[in-house]
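Provided below are the primary sequence and the corresponding predicted coordinates.
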Amino acid sequence: MRDFLPADKARRERVLAVIRDRYRAHGFDEIETPVVEEYARLHAGIGGDNEKLSFSVLKRGMDAEAIRAAADDPAALSDLGLRYDLTVPLARFYASHRSELPSVFRAIQIAPVWRAERPQKGRYRQFVQCDIDIIGDPSARAEAELLVASLDTLDALGLEGGTVRINDRRVLDGMLDAFGFSPEERPGVLITIDKLDKIGPAGVADELRARGATAAAVDAFEEFLGRPDAAEDEPFGAAQIRGALPEGIADDLVAHLVGIGDAVAAARPAAGGVPLRFDPFLVRGMGYYTGTIFELAHPSVTYSLGGGGRYDGMIGRFLGQDVPAVGFSIGFERLVDLVAPGEGERAGAVVLVHDRDVPVAELAALKAALVAEGARVRLEQRTKNLKALLERATADGYTSFAAVAAGQPRDALEVKPLG
């Protein structure tokens, strides 16, 4: 959990303003949910490993004896927890307010979440997520809207050239079935396949054997990984998808992915091609994904800048009736470090350096006049080391300064650039 100095905070807010603006331009509406959710909801078996990282809130009114008695039962100690993502709260929100929402609801959520991570570079215990979700639309149109809005947002932040790796959990199931893995062993097999980029095909095969996975299935999977990828250079479409898969994957699943690509291409004709790449081994670890899954990549970095997928079964847990849903989350903490400082971040920021004897009323009037003209204004009393004062103002994002003496009228104020 981190503190942010004024310049860092200003940078973060500027990036958040761009994200909000682009999401709203694509028809999404912002909501807000509490930072805590019921313990049982956060530990319902749908959040994957994130459930293990959830911060729990101790029940109110428990004395030391009651705490000791409940030490082996987390649910008896806690009835609430800090949210570890924004998808579980959204599902609860929709189930609670469905009658007040449109049949197809497009939501924005931008807020902090908490996970009991081991702190390291790029991993924090408190961080901001920027989510958009579409609830109530089972078609490829929903995925396309999310992807277009996310790519548009990346462009607006000066990060053109983003691409999306895309897959479908149903395609993964079909592949595992084709190789011969039993339904019972598939969750563990997917955990290992998710490490393919890190440990390579041989490492995945070795780990699957160490797990005790079906030997013939592992052999078939290893053989498949070793084949030449004839579809590597194909543009996104049916040929590339089919060429990257074993025989037997349902036509409707391939058509669903192709439809997403066609819609994204139609919405971004100036992008120079479909910015999608089919990845048959993209897994994404959240247990609630039921269909399409995707991750956002950018050529400037080796890690993903966001991701998401379809989670048609989650809302039904709270509502008692299944509702289609799909979402996308931008990794804000990773993204903000890539965005170049914008001119608007620093424009019209003036430091008024005044002598000690300037009356407060005169300073207030001068400042108010500049603020009314659209400037950002800071008052600073002149010090012996004026250079250090101005260097500090420059570091804080100010672009100009003016010296103020007693009795100085507004039209005599000379604003000079800093630096």
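That came in fine, so what should we check first? Numbering: from 1, shown residues only.

could you use CA atoms for every contact and neighbour count after this?
Fine.

assign a three-state SS to the residue positioned nearest the centre of the chain, would you?
Central residue of the chain (Cα atoms, centre = their mean): I330, 2.5 Å from the mean position. Following DSSP: H, G, I helix; E, B strand; the rest coil, I330 is assigned to strand.

next up, a second structure to put side by side with the first:
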Amino acid sequence: MASPVTPPRGMRDFLPRDKARREHALGIIRSVYSDFGFDEIETPVVEDFARLHSGLGGDNEKLAFNVLKRGLTPEDAVAAAESGSLDSLADLGLRFDLTVPLARFYATHRAELPPVFRAVQIAPVWRAERPQKGRYRQFMQCDIDIIGEAGPLAEIELISATSAVLSALGLTGCRVRINDRRLLTGMLDAFGFVADEHPGVLITVDKLDKIGTAGVLAELRDRNATPDAVNRLEEFFARPAPDDQPFGEAQIRSRLPLGVDDAVIADLAMIGSAGQSGSPVTFDPFLVRGMGYYTGPIFEIEHPELRYSLGGGGRYDGMIGRFLGQDVPATGFSIGFERIVDLLELAENTRTDSTVLVYDRDVEPSRLIALKAELVAAGRRVRLEKRAKNLKALLDRVTGEGFGAFAFVTSATASASDLDIKPLG
């Protein structure tokens, strides 16, 4: 028996109908982001190894696919393995997200870009994940970023544009959860966690949705986090839920311990209030976002029927400075295209001017090509199909492939004006 011929694990083929559906969704996304003033860019699929492994990508750096240097010999590989210096084997790597390439892009082209640059990137990325349902080794990311705007206007634009995309795709019931990494730091300080503990504590707190408050407290104690700080966090978890209040500074403050930064609260309230015209915005004091490069507001898209987010992002003011030598304010929002496209009930991408010419066997190829060219010049999409014994099966198939009309071609058909074009379906 022949071995199955399949794509590499965690990667997929897309049949024409699936590809058309994805492109239809991508067309909507591109159109809405363009309407909101974002310009699309493109970056290489590979970046320098050192840049991808500079500490900007968090845990994703461990999942990078690396590209071996040209000219390596087996002896080189053995020597690198024996010395424990496998990094010396690679000089490039496939991008694992679009944020690190964008930071490099901006550092490269800053003189050619406007003072405030609004970028769209829609492209595949690669991660050496363990493949499972909804988790792939190659997948599409759709990112918008604003570079050069230090104030909350940037986050308001990102949330507004992303809410408009969700609406245009027909995805209802979403809300945007927001927080600020500075508030998280303030909370940990207020509870009494020392600065060196913060990264590990945030990793644990980020699991709150999965393991609950008891699981978070148990893990922190297993980590030997400051006992008094863990006890204060436990008391905070146990306090009565705050009264329902409209979104704003008072509501945010009621969900935080005393001693956090009032200026940060005011900025976050401004972002959330301005974003309420789209998907509802809610404050979540324990929203973490795992990437360590976030420096300010962070956000995620939540859907009531799903346990995972449909996208997220935040402010990363320190990243571009790694490449440029000076800090540049930057913030971005990424929608989870692979998750979103599976939820969509998109209209069939059927064009009434998509026509199938069903031809008899005795029709000359030159006649078919001339007819097809005539119809294409008139603005139709045209496919040639040889007439089959089971005509109904043929017509059902092309209808399912998005064609809206058909016509028979015989040896007597001289031009497109002789065709009797009929609707399908």
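Now that the structure is in, tell me what you want to look at. For clarity, every value in this text was computed on a predicted model and none was experimentally measured.

TM-score of the superposition?
Laid over one another, the chains give 0.95 as their TM-score (TM-score structural alignment, normalised by the length of the first structure), with 412 aligned residues with a Cα RMSD of 1.5 Å.

how close does the residue nearest to the centre of the first structure sit to G243 of the first structure?
30 Å (Cα to Cα, to the nearest Å).

what sits against the aligned partner of L53 of the first structure in the second structure?
Structural alignment (TM-score structural alignment) places L53 of the first structure against L63 in the second structure. By Cα atoms under 8 Å, 6 or more residues apart in numbering, the contact list for L63 of the second structure reads 96, 127-129.

again, but for R21 of the second structure
Applying Cα under 8 Å, 6+ apart, the residues contacting R21 of the second structure are 346, 348-349.

swap in 6 Å and give it another go.
The neighbourhood of R21 of the second structure, defined by Cα atoms under 6 Å, 6 or more residues apart in numbering, contains no residues.

can you check H97 of the first structure too?
No contacts exist for H97 of the first structure under Cα under 6 Å, 6+ apart.

what's the counterpart of it in the second structure?
In the second structure, H97 of the first structure lines up with H109, judged by TM-score structural alignment.

how near is that match to V216 of the second structure?
From H109 of the second structure across to V216 of the second structure, the span is 44 Å (Cα to Cα).

do the same with A79 of the second structure
A79 of the second structure is 44 Å from V216 of the second structure, by Cα to Cα.

count the residues that sit near the residue opposite R135 of the second structure in the first structure once aligned.
The alignment partner of R135 of the second structure in the first structure, by TM-score structural alignment, is R123. Neighbour count for R123 of the first structure, taken as other Cα atoms under 10 Å: 15.

picking up where we left off before, I figured the residue nearest to the centre of the first structure was touching C130, is that so?
Yes. I330 of the first structure is in contact with C130 according to Cα atoms under 6 Å; the separation is 5.3 Å.

coming back round to it: what residues are up against the residue nearest to the centre of the first structure?
When contacts are counted by Cα under 6 Å, 6+ apart, I330 of the first structure touches 130, 306.

what's the match for it in the second structure?
With TM-score structural alignment as the criterion, I330 of the first structure matches I335.

and its match, how close does it get to T413 of the second structure?
The separation that I335 of the second structure has from T413 of the second structure, given Cα to Cα, amounts to 51 Å.

related to what we said a few turns ago, pick out whichever of A79 and V216 of the second structure has more residues nearby.
Each of A79 of the second structure and V216 has its neighbours counted (other Cα under 10 Å); V216 has more, 23 against 13.
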